[in-house]
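A.B. asks: I'll drop the sequence and a predicted model, then ask my questions.
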Amino acid sequence: MAENDINYSEDSIRSLDWKEHIRLRPGMYIGKLGDGSAYDDGIYVLLKEIIDNSIDEFVMGAGRTIEVNLNDHKVAVRDYGRGIPLGKVIDCVSKINTGGKYDSKAFQKSVGLNGVGTKAVNALSTAFTVQSYRDGRTKIAEFAKGELVREEAEKETTQRNGTAINFMPDDSIFRHYRFIPEFVENMIWNYVYLNSGLTINFNGQKYFSEKGLHDLLMRHADTETMRYPIIHLKGNDIEIAMTHGQQYGEEYYSFVNGQHTTQGGTHQAAFREAVVKTLREFYDKDFDASDIRASIIGAIAIKVQEPVFESQTKTKLGSQNVGPEGPSVRAFINDFVKKDLDDYLHKNPATADAIKARILQSERERKDIAGIKKLANERAKKASLHNRKLRDCKLHLDDTHERRQDTTLFITEGDSASGSITKSRDVMTQAVFSLKGKPLNCFGLTKKVVYENEEFNLLQHALNIEDGLDGLRYNNIVIATDADVDGMHIRLLMMTFFLQFFPDLVKAGHVYILQTPLFRVRNKKETIYCYSDEERRNAIAKLGNKPEITRFKGLGEISPEEFGLFIGKDIRLDPVILKDANIKGLLEYFMGKNTPTRQQHIVQNLRVEKDDETVNPVVLDDAEIKEVA
């Protein structure tokens, strides 16, 4: 008998309490851990779990305002609902399967039905405080990593009813984390779009929406390129909004019971199918589905009883029915779209004509590049057998492996940088695509260039995004260029490529910039890598006695052994966040033919960095470069 069999006994079996299990397997409860550089990292799930409880109070008619305040590391949420019953304050945040949502009559269409969310926040925070205000009395309790550290007796208060929760995520679990305000702002906007009458005050700014999903599309769509006014339809437990633009690809925002299902699911698939079916019947023509959906931007929100999601983080709906005895999600959405969208088009012939014109334009564009596309795809298929530009990894996003979310494609400049990354990467999840010099500035060009330009075509095939994001092979697309003027220019050219032809890739949060250290500061005992002048100064102060300082001028200078430190668990990524829906205007300014205007902008934003006795070369501020995103 093997030795490990002999050691397997009663002593090998142990039971974990709730907080131990959450801390041992946090991914089961909140998905990705991450450092906050991705919109779906765990720290945002923690915040959402707390706000969801306040939203449920609003839905029940208790409290029309929620206060949310945060900085890089701390969060405070205060609602004005009914307040947790004072005798159950501790139980509600520290006992699994304890909560007020098991009464299906009270919370029939709530998302957080499992009684785990707030407990997970508690267990995964170094500091967690809950205070309930109820009928003139209040109670407060403080926790650390799920352990109760202080409890105050009930006392009188003049505060309005409600609940206040403050927490600080545990930096031993979320390494080097920080909250990015833009991601939180998107979350806040989605809450108010889906809850008419709700006001959320976020870091002193008021968020409110009158027209729901119509307002959502107005914020995300480029109004200058809309082909027709937004179609906005509402029914019992369903709301949709849609329009067509000029951008490539499709873009959808889908919600279930207020939950943003970023990975779609049965409701989003049904919506896409229903739009195609309805428009084919309305025009009495069998248009190609891709021509109907090309450049569409749509949103759908439904409410279902006892929703089934494909993970604890609830980013993809798996429910087939809208309730235990209700119709299928597919039939429910199809019936609504078929009737209400068809009625709308009959009443608004100008919109109907605009949609048909957009479909016919997509059809012409598709046929126009069909020949080029066929030749390019054949060429790419041959190249994939011995593609020197791509060093692939073993796992991909469309696999079922638990590490699929870690899959990353590094886009590098030149052979030296790609060589360093290739030698130090994790071959299971990290792939490398090497550019040959500066790519083409594709602003203003049609999608023909994606097939005519061999480098762009091979990149498109490496990512598998020709027909949309459904087949995307890597969760993270990381632009890894030198921190010099040429490197910044390549960043801009690559972001132009993605924003011009695959904007949904950026909007879905898949594109990042790799941050690599600018300096290495070391003495005989310790080495510190610094990503900014401030970090360099702090390192010098810490090591003292004139340590050795090395300035990294390019990625190729960094040895593979060192590079492994910068693309592993401590990788630093800056997400490319699209703040402005007017992509055409952004690209036209930064990448168009308005050279004198840009030259003036550069001159006005020159920065000279002085380092003691030396003056570094003048470079364009990285923050200015990022304005394109």
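C.D. replies: Perfect, thanks for sending it. Residues are numbered from 1 along each chain as shown.
A.B. asks: Every contact and neighbour count from this point should use C-alpha atoms.
C.D. replies: Noted.
A.B. asks: Strands of the stretch 1-150 of the chain, start to end?
C.D. replies: 65-70, 75-79, 125-134, 137-144, 147-151 (DSSP state E, counting those that start in this stretch).
A.B. asks: Can you get me a residue count around residue 15?
C.D. replies: Using other CA atoms under 10 Å, the number of residues around residue 15 comes to 7.
A.B. asks: Residue 187 now?
C.D. replies: Should you count by other CA under 10 Å, residue 187 turns out to have 18 residues around it.
A.B. asks: Strand 65-70 and the helix or strand encompassing it, what's the angle between them?
C.D. replies: According to DSSP states H and E, residue 187 maps onto helix 181-194. Interaxial angle, helix 181-194 versus strand 65-70 (axes from the mean of the first three to the mean of the last three CA atoms, to 10 degrees): 170 degrees.
A.B. asks: And the contacts of the following helix or strand past helix 181-194?
C.D. replies: Using DSSP H and E, the helix or strand that follows helix 181-194 in sequence is strand 199-202. Contacts to strand 199-202, defined as CA atoms under 8 Å, 6 or more residues apart in numbering, come from residues 64-69, 185, 188, 192, 206-208.
A.B. asks: Just the buried ones out of these, please.
C.D. replies: When burial is judged by neighbour count using 16 or more other CA atoms under 10 Å, the buried members of the contacts of strand 199-202 are 64-68, 188, 192, 207-208.
A.B. asks: from those, which is closest to residue 375?
C.D. replies: The shortest distance between residue 375 and any of those, using CA to CA, involves residue 188 and amounts to 46.2 Å.
A.B. asks: can you tell me which residues contact that closest one?
C.D. replies: By CA under 8 Å, 6+ apart, the residues touching residue 188 are 200, 202, 207.
A.B. asks: Can you give the distance of the helix holding residue 187 from its chain's centre?
C.D. replies: Per CA atoms, centre = their mean, to the nearest Å, the displacement of helix 181-194 from the mean C-alpha position of its chain is 12 Å.
A.B. asks: Next, the buried residues of it.
C.D. replies: Judged by neighbour count using 16+ other CA under 10 Å, the buried positions of helix 181-194 are 183-184, 187-194.
A.B. asks: here comes the other one, which I'd like you to weigh against the first:
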Amino acid sequence: MTESDNILQPTTENYQEEHIVTLEWQEHIRRRPGMYIGKLGDGSSPDDGIYVLLKEVLDNSIDEYMMGFGKTIEVKVEGTTVSVRDFGRGIPLGKVKDVSSRMNTGAKYDSKAFKKSVGLNGVGIKAVNALSSRFFIESYRDRQAKNVLYRQGVVVEESDIIPSSQANGTWVEFTPDSEIFGDYHYRDEYIDPLLKNYVFLNTGLTIVFNGRKFYSKNGLEDLLNENLTSEALYPIIHLQGEDIEVAITHTNQYGEEYYSFVNGQHTTQGGTHLSAFREASARTIKEYFNRNFDYADIRNGMVAAISIKVEEPVFESQTKTKLGSKDMSPDGVSISKYIGDFLKKELDNYLHKNPGTSDILQKKILESEKERKAIAGVTKLARERAKKANLHNKKLRDCRIHYNDTKGDDRDETCIFITEGDSASGSITKSRDPNLQAVFSLRGKPLNCFGLTKKIVYENEEFNLLQAALNIEEGMEGLRYNKVIIATDADTDGMHIRLLLLTFFLQFFPDLIKKNHVYILQTPLFRVRNKKKTVYCYTEEERLAAIKELGPNPEITRFKGLGEISPDEFRHFIGKDMRLERVTMRKEDLLKELLEFYMGKNTPERQNFIIDNLTVDVEA
């Protein structure tokens, strides 16, 4: 036997008894947090893990309310510590420790106690416990109480059952562990929408957050009014059934916009219930008018919300953003039939009883149909062009994993950088992660599309290829990248390109921005270094701090454009420490007026605004 033969022989030396490891429950969660809460993050994005921890605790309190116990929930965030106090039934005192630290323990396996709950696998509260540097839980029940204190999921103190004057309910206080989440902070701007959605879905519930009250009287109708950024063409249609609630209107914006929920859980990626709603609502409207309307024309401009309650729901991930269930309950009717039957009866009745609304709706559909037919020829040619370009799209350097893939833990990390010019595209392309990061290169400044119809999206090659790259022509469900990142220079031309791209998205795909998919890449303005250390600075304040830190006469470089940053350096700015600024829309940002002001014809008002708000970056 030769030496090479010996090398190829199988061996068991590196696979012995000592290699078999059994982890404690909290160790497994801490080693694999993504399995339980999705991404980590530092609190700068609404889907970061620290908000998932808050939601997991809140879900238990909401489930109590849904079962008819406790009309108020108190939430406090002080620095990095969060507390949630509900006034439900309280955890049975003998099970406080088990419920908070024993995997697969909970009441929600018993459908009599929690018929239509969000959390069904008994994991959520344990994940919060394991991922917190300090976790305290106390239950109040029939004038008695019991509490347990944990650190990183390990019990450090446990009380006996003691007398209490507190009203029934549960109090949870936790501090997310900086060993897991790093230097994080909570932002009210991301907590507020979360709490608002809870009260919209649970009329009569009051949530008090740091002294501020959230309450809704009209449910999903209030939710739509809160989120509309274009004027509704007719009063919101608000329909309710035993396990279903919907709200529907149309606006003059392009595309469709939906908010979907299951058992109070915001299913941001939709699922079987949203697909059924889109199909059934369009079919019901088509049958009501008894016209051969195209579904796309019926749904164009639709803004709607749907909430259903399902027994034992099946979600496609632990973070519950997409419903996979096909039935309302294990032995019940299908979700598709349930939603279809409800809309066939209630929406059809509403339209018959409200001819003013149905007349406005029909006019909107006819306008959408007219525009679609007017651009049909252009659309067909553009699609063929885009299909050919996709085979060898010089503008797109694609990645391997996509947001609309059916499987993959990394889908949320997918992004596409929209850059200007070859030099910037080259630096990003050489620095990027080819598995998760794509690059789309613009040629100069895109067209100002304000006031133009969607025909321009197909006539303009750049817009058409960008639409095809994102895969959003038919709606957000096919979106290929979770983050659409505008990466332009921080000079006047770069700012103008940003504004032109944002105008394109706001005009034709506003849901892309509303659903938190559009970001601006922040790149450093300065590099300050000496022989021992290099510091990249994003602001003048950071530059002055770096000079102070590095001592006398450091080398200072001012980056005038992305193309000046070498690929080796760029790798730092689009990796795990990438700084992104999310583009947001608020209720008060009425779309038509916003675009008219910034992108319409020059007006004295806009000129004065620019002069008053102009800031000059002076290099010291």
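C.D. replies: On my side now, so go ahead. In this text the structure is predicted, and so the values were computed from the model without any measurement.
A.B. asks: Superpose the two chains and report the TM-score.
C.D. replies: The TM-score (TM-score structural alignment, normalised by the length of the second structure) is 0.93; 611 aligned residues with a CA RMSD of 2.2 Å.
A.B. asks: From the contacts of strand 199-202 of the first structure, pick the one nearest residue 325 of the first structure.
C.D. replies: Set against residue 325 of the first structure, the nearest of the contacts of strand 199-202 of the first structure by CA to CA is residue 192 (30.0 Å).
A.B. asks: measure that closest one to residue 205 of the first structure for me?
C.D. replies: To residue 205 of the first structure, residue 192 of the first structure is 13 Å away according to CA to CA, to the nearest Å.
A.B. asks: Next: residue 57 of the first structure.
C.D. replies: If you measure residue 57 of the first structure against residue 205 of the first structure using CA to CA, the figure is 21 Å.
A.B. asks: And for residue 472 of the first structure?
C.D. replies: Distance from residue 472 of the first structure to residue 205 of the first structure, counting by CA to CA: 36 Å.
A.B. asks: out of the two, which sits in the more crowded spot?
C.D. replies: Taking residue 472 of the first structure and residue 205 together and counting by other CA under 10 Å, residue 472 has the greater number of neighbours (21 against 10).
A.B. asks: Tell me who's in contact with the alignment partner in the second structure of the more buried one.
C.D. replies: With TM-score structural alignment as the criterion, residue 472 of the first structure lines up with residue 479 in the second structure. For residue 479 of the second structure, the contacting residues are 403-404, 470-472, by CA under 8 Å, 6+ apart.
A.B. asks: Tell me the most packed of these, by neighbour count.
C.D. replies: residue 403 (21 neighbours).
A.B. asks: Per the alignment, residue 531 of the first structure pairs with which residue of the second structure?
C.D. replies: With TM-score structural alignment as the criterion, residue 531 of the first structure lines up with residue 538 in the second structure.
A.B. asks: again, but for residue 362 of the first structure
C.D. replies: Residue 362 of the first structure maps onto residue 368 of the second structure when the alignment is built from TM-score structural alignment.
A.B. asks: and what of residue 297 of the first structure?
C.D. replies: For residue 297 of the first structure, the aligned position in the second structure is residue 303, judged by TM-score structural alignment.
A.B. asks: Once you drop chain neighbours, what's closest to its match?
C.D. replies: residue 257 (4.7 Å; CA to CA, 6 or more residues apart in numbering).
A.B. asks: likewise residue 504 of the second structure?
C.D. replies: In space, not counting the residues next to it along the chain, residue 504 of the second structure is nearest to residue 449; the distance is 6.2 Å by CA to CA, 6+ apart.
A.B. asks: just to revisit the earlier point, identify the farthest-apart pair in the contacts of strand 199-202 of the first structure.
C.D. replies: Every pair in these was compared (CA to CA); the two farthest apart turn out to be 64 and 185, at 18.4 Å.
A.B. asks: these two touch, right, residue 117 of the first structure and residue 52?
C.D. replies: No: in this structure, residue 117 of the first structure sits apart from residue 52 without contact. The criterion is CA atoms under 8 Å, and the distance is 9.2 Å.
A.B. asks: So those two - more neighbours on which side?
C.D. replies: Applying other CA under 10 Å to residue 117 of the first structure and residue 52 shows that residue 117 carries more neighbours, namely 24 against 19.
A.B. asks: what sits against the alignment partner in the second structure of the more buried one?
C.D. replies: In the second structure, the residue equivalent to residue 117 of the first structure is residue 124, according to TM-score structural alignment. If a contact means CA under 8 Å, 6+ apart, then residue 124 of the second structure has 36, 53, 56-57 as its contacts.
A.B. asks: rewinding a little: tally of neighbours for the residue nearest to residue 504 of the second structure?
C.D. replies: The criterion is other CA under 10 Å. On that basis, residue 449 of the second structure has 21 neighbouring residues.
A.B. asks: So it: helix, strand or coil?
C.D. replies: coil (DSSP: H, G, I helix; E, B strand; the rest coil).
A.B. asks: Kindly provide the distance from it to residue 39 of the second structure.
C.D. replies: Distance check for residue 449 of the second structure against residue 39 of the second structure: by CA to CA, it reads 36 Å.
A.B. asks: likewise residue 389 of the second structure?
C.D. replies: If you go by CA to CA, the gap between residue 389 of the second structure and residue 39 of the second structure works out to 34 Å.
A.B. asks: Looking at the two, which is more packed in?
C.D. replies: For residue 389 of the second structure versus residue 39, the count of surrounding residues by other CA under 10 Å is larger for residue 39: 20 against 16.
A.B. asks: The aligned residue in the first structure for that one and residue 184 of the first structure, how far apart?
C.D. replies: For residue 39 of the second structure, the aligned residue in the first structure is residue 32 (criterion: TM-score structural alignment). For residue 32 of the first structure, the distance to residue 184 of the first structure under the criterion CA to CA works out to 16 Å.
A.B. asks: And residue 120 of the first structure, by the same measure?
C.D. replies: When CA to CA is applied, the distance between residue 120 of the first structure and residue 184 of the first structure equals 19 Å.
A.B. asks: quick one: residue 247 of the second structure is in a strand?
C.D. replies: Yes: secondary structure of residue 247 of the second structure (three-state DSSP): part of a strand.
A.B. asks: And it, how far from residue 157 of the second structure?
C.D. replies: Distance of residue 247 of the second structure to residue 157 of the second structure, given as CA to CA: 48 Å.
A.B. asks: Between these two, which is the more surrounded one?
C.D. replies: Here residue 247 of the second structure and residue 157 are compared on neighbour count by other CA under 10 Å; more neighbours surround residue 247, at 22 against 11.
A.B. asks: Please, where are all the strands along the stretch 401-550 of the second structure?
C.D. replies: Shown for the stretch 401-550 of the second structure, the strands assigned by DSSP E, counting those that start in this stretch span residues 415-420, 437-442, 483-487, 518-522, 526-529, 534-537.
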